[in-house]
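Visitor: For reference, the sequence and a predicted model appear below.
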Amino acid sequence: MNLAHFALNADDVPRSKAFYESVFGWKFTPWGPPGFHRIQTGPDHNPGVPGALQQRRLLLPDTPTTGAECTFTVLDLNATAETVRRAGGTLLTDRFTIEGVGHLIFFADPAGNPICAMQPTPGSP
């Protein structure tokens, strides 16, 4: 399992974008829904782990998501979902698909941290 993606949630996306551009020199590209930007953390020749800056959401009921959301690649998403349940985690979403990216689930670990597991679509970056 490898870290494939991270996401930062913000109430004021333009303010957070300006902050990370200033502090880390990250590049942002609008993509998808309003208030969503892809993050490039490194230079063009070595762009680093891909990220996203997005409007804050609730992955856990009644709990605004804070901190970084991490997405890890897995070989078999269905097997991972079953292992999450057996190991004491809680599925937060049903399996869903982002076309051209992969199949995903969000789950909470026993400490309540939201994590994403993704089975990439063959040929996706």
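Guide: Good, I have the coordinates.
Visitor: rest of the way, CA atoms for contacts and neighbours
Guide: Noted.
Visitor: could you show me where the helices are in this structure, in order?
Guide: 13-24, 77-86 (DSSP state H).
Visitor: need those in CSV with mean neighbour count, can you?
Guide: Below are the helices of the chain laid out as CSV (neighbours: other Cα atoms under 10 Å):
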stretch, mean neighbour count
helix 13-24, 13
helix 77-86, 15
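Visitor: ok, Asp12 - contacts?
Guide: By Cα atoms under 8 Å, 6 or more residues apart in numbering, the contact set of Asp12 is Gln55.
Visitor: Can you tell me how far it is from Pro110?
Guide: Plainly put, Asp12 is 30 Å away from Pro110 if you go by Cα to Cα, to the nearest Å.
Visitor: now swap in Gly25 and tell me
Guide: Per Cα to Cα, Gly25 is found 35 Å from Pro110.
Visitor: try this one side by side with the last:
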Amino acid sequence: MGNEVAFFEIGSDDPEALERFYGDVFGWTFTAGHGNPYSIIQTKGENGLALGGLWDSKVEENNPLPANYAVCVIRVEDVAKTCENVSAAGGTVIVPPMPSDDGAAIFAHLRDPSGNHIAVFHSEFTYEKGELF
């Protein structure tokens, strides 16, 4: 297990507007997620997995992330080691390894050498229908 794209995350300073937009356009639904303020995005995929998250970026002061972003999130075995590898390969650590609000995962946000935003996480949870991790 590891190094696969596990889900996507959208950050927004107006998450209610994005819930309406993505719900109207793609039929996605949103439910309260892990920690606050985070919503789980349920796409209409065949497997029924929740494949995304919507984060309310305006609630955290001194947030190092942009107010609005979309990012793929990669499951890794060791978040700290991945951050070291990213730095050694010319990337940048934006948010160093830290636990999720509910303690279920460790995550970090990164930039590749071209400036693209990516994120990594590690969690012992396995995929179950309707769950993000």
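Guide: Yep, it's here. From a predicted model like this one, the values you see are computed outputs, not experimental measurements.
Visitor: Tell me how they score on TM after superposing.
Guide: The TM-score (TM-score structural alignment, normalised by the length of structure 1) is 0.79; 119 aligned residues with a Cα RMSD of 2.2 Å.
Visitor: circling back to that earlier point, can I get the helices of structure 1 in a markdown table including distance to Phe6 of structure 1?
Guide: Below are the helices of structure 1 laid out as a markdown table (distance: least, Cα to Cα, whole Å):
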| stretch | distance to Phe6 of structure 1 |
| --- | --- |
| helix 13-24 | 14 |
| helix 77-86 | 18 |
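Visitor: closest to Arg95 of structure 1 out of these?
Guide: Counting by Cα to Cα, Arg95 of structure 1 lies closest to helix 77-86 out of these; the figure is 8.2 Å.
Visitor: Please tell me which residues of structure 2 the closest one aligns onto.
Guide: Residues 79-88 of structure 2 are matched to helix 77-86 of structure 1 when aligned by TM-score structural alignment.
Visitor: Verify the stated contact: Leu92 of structure 1 with Leu104.
Guide: No: using Cα atoms under 8 Å, Leu92 of structure 1 makes no contact with Leu104, being 11.0 Å away.
Visitor: Tell me which of those two has more neighbours.
Guide: Higher neighbour count among Leu92 of structure 1 and Leu104: Leu104, with 24 against 16, using other Cα atoms under 10 Å.
Visitor: contacting residues around the residue of structure 2 most remote from its centre?
Guide: Computed with Cα atoms, centre = their mean, the residue of structure 2 farthest from its C-alpha average is Ala88, at 23.0 Å. The contact partners of Ala88 of structure 2, by Cα under 8 Å, 6+ apart, come to none.
Visitor: What of Asn68 of structure 2?
Guide: Neighbouring residues of Asn68 of structure 2 by Cα under 8 Å, 6+ apart: Ile10, Gly11, Ser12, Asp13, Ser57.
Visitor: of these, closest to Asn47 of structure 2?
Guide: Nearest to Asn47 of structure 2, judged by Cα to Cα, of the contacts of Asn68 of structure 2 is Ile10 at 21.0 Å.
Visitor: What residue in structure 1 is paired with that closest one?
Guide: In structure 1, the residue matched to Ile10 of structure 2 (TM-score structural alignment) is Leu8.
Visitor: Could you measure from Pro37 of structure 2 over to His109 of structure 2?
Guide: The gap separating Pro37 of structure 2 from His109 of structure 2 is 17 Å, by Cα to Cα.
Visitor: Kindly apply the preceding question to Gly48 of structure 2 instead.
Guide: 26 Å.
Visitor: Perfect, that will be all.
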